[in-house]
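Visitor: Provide a 3D model corresponding to the input given below.
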Amino acid sequence: MQVLRRTVLAAAFAAALAAPFAALAQDIKPRIIRFGYGLNEQSNQGRAVKLFAQEVEKRSGGKMRVRAVGAAALGPDVQMQQALIGGAQEMMVGSTATLVGISKEMALWDTPFLFNNAREADAVLDGPVGQKVMAKLDEKGLVGLVYWENGFRNLTNSKRAVNKLEDLDGIKLRVMQNNVYLDSFKTLGANAVPLPFSELFSALETKTVDGQENPYNTILSSKFYEVQKYLSITNHVYSPWIVLVSKKWWDQLSKDEQKVLRDAAVASRDFERRDTRDEAGRALAELKAKGMQINELPPAEAARMRDKLTRVNAGIGANIGMDLWQETQAELAKLREKK
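Guide: Just a heads-up that it's a prediction; the model follows:
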């Protein structure tokens, strides 16, 4: 009986000692990751961020959780990039075009008519060239994880259909805050106006600008059809998004935590590209149903635009470094031979 009583007392004492530690374990909070993005929650960007958040929580066993903040609530791309560099925000996804002021090599992706199709884009972005460009961010206070698809960019405006090069003359066209975009559209005859995406709808509505250029999905999810009449299919630039992490914050993570984020990012990339491409065809049909007048730029006019932009392309090569430019062209030539 005494042995039994001692056993019970010992068990009770052990339980009493363990209780505070169990409570402490329950009180350990998961690592919260603020992930900012520009589009709304219902967009292809919003859906992919949601999947990324689910993957992070699952792969970390709930120890890491993503707090997604969309609709540019944490600021436009440039503001979020600075917040990441300073360590005030953990993650974001945004356009590579807005990174050019931080890392000049990112201007490679702004080259007009660089890719003929999504297959070429995937191969170059995920291959040695894309990874080399991404790695340059490390020394700038950012870590690139993966490229997502934004898609081929097309023109919309409230003035007229763009069927030929001359139709761009004098159109006030919003472009991203990026010198390649500014130079390209000025060269093509448009009055290029740099504006943050968060200000674009209002600028179109008030006629501060006449038009803009974005992929179908963004035109639809941002409801530009409410303030734009003409959509001209130009496919003038393939514009990727990039998932970024604050290097200050990243360097504080364990290798396991970094792996969780990298693996979740790859899963989100594969989902996002499928989702975006599936949606693009539906988006174009829906934009037509909503009353937009849609025309396709004839190949001969696309060739005229490409020729007109020779100087801009030469400038991109000189700016990013001719070695990188030639490596990219060689990779594209190889891909085109495999057709």
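
Visitor: drop to CA atoms for contacts and neighbour counts, all remaining ones
Guide: OK.

Visitor: secondary structure class for the residue nearest to the spatial centre of the chain?
Guide: Centrality entry for the chain: nearest residue to the mean C-alpha point is Trp241, 2.0 Å, by CA atoms, centre = their mean. At Trp241 the chain is in strand, as set by DSSP: H, G, I helix; E, B strand; the rest coil.

Visitor: now the residue lying closest to it once chain neighbours are set aside: how far from Asn163?
Guide: Sequence neighbours aside, Ser95 is the residue nearest to Trp241 in space, at 4.4 Å (criterion: CA to CA, 6 or more residues apart in numbering). Shown here: Ser95 relative to Asn163, a distance of 27 Å by CA to CA, to the nearest Å.

Visitor: now swap in Thr206 and tell me
Guide: Thr206 sits 25 Å away from Asn163, going by CA to CA.

Visitor: Which one of those two is surrounded by more residues?
Guide: Applying other CA atoms under 10 Å to Thr206 and Asn163 shows that Asn163 carries more neighbours, namely 17 against 11.

Visitor: what about that one, which SS state?
Guide: coil.

Visitor: Surely it and Leu231 touch.
Guide: No - using CA atoms under 8 Å as the test, Asn163 is too far from Leu231 to be in contact (10.4 Å).

Visitor: joint contacts of the two?
Guide: Asn295 (CA atoms under 8 Å, 6 or more residues apart in numbering).

Visitor: can you map out the helices along the stretch 51-200 of the chain?
Guide: 77-86, 118-126, 128-135, 179-187, 200-205 (DSSP state H, counting those that start in this stretch).

Visitor: which stretch among those comes nearest Pro298?
Guide: Closest to Pro298 of those, according to CA to CA: helix 179-187, at 18.1 Å.

Visitor: Excluding sequence neighbours, find me the nearest residue to Asn319.
Guide: Lys104 (7.1 Å).

Visitor: Would you check how far apart the one you found and Ala12 are?
Guide: Lys104 sits at a distance of 66 Å from Ala12 (criterion: CA to CA).

Visitor: So for these two, which sits in the more crowded spot?
Guide: Lys104 (17 against 12).

Visitor: Can you tell me how far the more buried one is from Ser202?
Guide: Plainly put, Lys104 is 30 Å away from Ser202 if you go by CA to CA.

Visitor: Also Ala18?
Guide: Per CA to CA, Ala18 is found 59 Å from Ser202.

Visitor: and if you look at Glu55?
Guide: Noted for Glu55: a distance of 35 Å to Ser202, by CA to CA.

Visitor: Looking at those two, which is more packed in?
Guide: It is Glu55, of Glu55 and Ser202, that has more neighbours when counted by other CA under 10 Å, with 23 against 13.

Visitor: Second input sequence below; structure requested for side-by-side comparison:
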Amino acid sequence: MTNIARRAVIAAALATPFLARPLHAQAVRLRFAHPHPESDSWEKCARLFAEQVKERTNGAVTVQVFGNGVLGSDQTIIASARSGALDIALTGNPFFTGLAPKLNALDLPFLFRDRAHVAAVLDGAIGNGLRGELESHGLHVLGFWDIGFRNVTNSRRAVQGPADLRGLKIRTTPNPAHIKSFQLLGANPAPMPFTELFTALETRAVDGQENPTTLIRNARFWEVQKHLSLTRHAYTAGILAMSKRRFEALPAAHQEAVMAVAAAITPQQRGMNEAADAEALAELKQRGMAVVENPDRDAMAAIVAEPVRRDFEERFGAGLPEAIAGTAA
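Guide: Here you go, the predicted structure:
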């Protein structure tokens, strides 16, 4: 989509949202935006969310889904949801940490053991506490969706261990934990929105990036990256958040319906993403990516885990990382 076409879609979707609502007093239209491709589980589950909200409210609440970054970058959709210009935003946790820095705990390197550990944390008391971090910023969290365990790709060389990352310009999120980790490993982190990443890789503005295999496949990064290393250096959750102003304006029955559907869809989306990991890896190999399946993760963790966690603990104390690490799956 050209920039002119993208601006036209944004203008139509955001400029006059209230004029587009049905005239019936109880009819509500919610606009839901995310940056991932149409082939990704986010798009599939966003549409399931829309279908089930409509069904549960007998058609009184409809949800219009805008995927693939059509309404703007990660930061743009968060800002739009905070202002009430957008109703529901879904993007990675790292993009929310500028508002609520305690959420950075979820991005600490080598902290989560597996997805069962992730679910135990996000669906328990820790996750409930972290939801509240965004309330004062105009966002009501509906759920934590899955992006997955992050892996490194690049166009220059195989990454077997820390030494192979030195000097590589790697796109990261703007999250402090991600940036510090790659600095410690000798790479040059280059934060940028996901919506800009393919072009940056294609033009060699950056050498590589780090994301889960499902997203590497769905975003077609195999077209512009040769090497994949399964570093699994950090887990990333996606936050499904609604404009607090808009949520509180809904009738109680509609609030309950939105929350109930989000609670039902969340484990489905996580399961869909987890099941797709092996399939995505197989396709990336078939597409010609050279894969290092067992890089020296222990050596990487020895360099980054303690220093990055210490930075977090100096600001917020050791309680949250310790609670996450100590949660039983």
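
Visitor: TM-score for this pair?
Guide: In this superposition the chains share a TM-score of 0.90, using TM-score structural alignment, normalised by the length of the second structure; 307 aligned residues with a CA RMSD of 1.5 Å.

Visitor: Tell me the residues of the second structure aligned with the helix ranked longest in the first structure.
Guide: When the first structure is parsed with DSSP state H, its longest helix is helix 255-289. Taken onto the second structure by TM-score structural alignment, helix 255-289 of the first structure occupies residues 252-286 there.

Visitor: What strand or helix carries the closest residue to Thr111 of the first structure other than its chain neighbours?
Guide: Nearest non-adjacent residue to Thr111 of the first structure, counting by CA to CA, 6+ apart: Asn313, 6.3 Å away. If you go by DSSP states H and E, Asn313 of the first structure is part of helix 310-320.

Visitor: give me every residue that touches the counterpart of Gly170 of the first structure in the second structure.
Guide: The equivalent of Gly170 of the first structure in the second structure is Gly167 (alignment by TM-score structural alignment). Contacts here follow CA under 8 Å, 6+ apart; on that basis Gly167 of the second structure touches 186-188.

Visitor: what do you get if the cut-off is 10 Å, keeping everything else the same?
Guide: Listed by CA atoms under 10 Å, 6 or more residues apart in numbering, the contact set of Gly167 of the second structure reads 183, 185-189, 207.

Visitor: Would you mind stating the distance between it and Phe149 of the second structure?
Guide: Gly167 of the second structure sits 23 Å away from Phe149 of the second structure when distances are taken as CA to CA.

Visitor: Repeat that for Asp107 of the second structure.
Guide: Asp107 of the second structure sits 10 Å away from Phe149 of the second structure, taking CA to CA as the criterion.

Visitor: Determine the residues that are contacts of both of those two.
Guide: Common neighbours of Asp107 of the second structure and Phe149, using CA under 10 Å, 6+ apart, are 233-237.

Visitor: What's the separation between Leu137 of the first structure and Asp251 of the first structure?
Guide: According to CA to CA, Leu137 of the first structure and Asp251 of the first structure sit 14 Å apart.

Visitor: who touches both of these two?
Guide: Val143.

Visitor: quick one, which of these two is more surrounded?
Guide: Leu137 (20 against 11).

Visitor: which residue lines up with the more buried one in the second structure?
Guide: Looks like Leu137 of the first structure aligns to Leu134 there (TM-score structural alignment).

Visitor: pretty sure that match is touching Phe96, no?
Guide: Yes - at 8.3 Å, Leu134 of the second structure and Phe96 qualify as touching, with contact defined as CA atoms under 10 Å.

Visitor: now the strands for the stretch 101-250 of the first structure?
Guide: 142-157, 172-175, 191-194, 211-214, 230-246 (DSSP state E, counting those that start in this stretch).

Visitor: Need the ones you listed in JSON lines (columns: distance to Met305 of the first structure).
Guide: Output for these, formatted as JSON lines (distance: least, CA to CA, whole Å):
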{"stretch": "strand 142-157", "distance to Met305 of the first structure": "13"}
{"stretch": "strand 172-175", "distance to Met305 of the first structure": "16"}
{"stretch": "strand 191-194", "distance to Met305 of the first structure": "16"}
{"stretch": "strand 211-214", "distance to Met305 of the first structure": "15"}
{"stretch": "strand 230-246", "distance to Met305 of the first structure": "9"}
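
Visitor: List just the one of those that sits closest to Leu261 of the first structure.
Guide: The stretch from the strands of the stretch 101-250 of the first structure with the least distance to Leu261 of the first structure (CA to CA) is strand 142-157; that distance is 8.2 Å.

Visitor: What's the average distance for the closest one when superposed on the second structure?
Guide: On superposition with the second structure, the mean distance recorded for strand 142-157 of the first structure (mean CA distance after the TM-score superposition for the first structure) is 0.7 Å.

Visitor: rewinding a little: okay, the helices of the stretch 51-200 of the first structure in a markdown table with distance to Thr218 of the first structure next?
Guide: Below are those laid out as a markdown table (distance: least, CA to CA, whole Å):
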| stretch | distance to Thr218 of the first structure |
| --- | --- |
| helix 77-86 | 15 |
| helix 118-126 | 17 |
| helix 128-135 | 24 |
| helix 179-187 | 18 |
| helix 200-205 | 12 |
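
Visitor: Quick one: closest of these to Gly62 of the first structure.
Guide: Nearest of the helices of the stretch 51-200 of the first structure to Gly62 of the first structure, taken as CA to CA: helix 77-86 at 23.3 Å.

Visitor: which residues of the second structure does that closest one align to?
Guide: Counting by TM-score structural alignment, helix 77-86 of the first structure corresponds to residues 74-83.

Visitor: Tell me the mean distance between the matching stretch and the first structure once they are aligned.
Guide: Once the two models are superposed, stretch 74-83 of the second structure sits on average 1.0 Å from its counterpart in the first structure (mean CA distance after the TM-score superposition for the first structure).

Visitor: same deal with stretch 254-271 of the second structure?
Guide: Compared with the first structure after the fit, stretch 254-271 of the second structure shows a mean deviation of 1.0 Å (mean CA distance after the TM-score superposition for the first structure).

Visitor: In that stretch, which residues are buried?
Guide: By neighbour count on 16 or more other CA atoms under 10 Å, the buried set for stretch 254-271 of the second structure is 254, 257-259, 261-263, 265-270.
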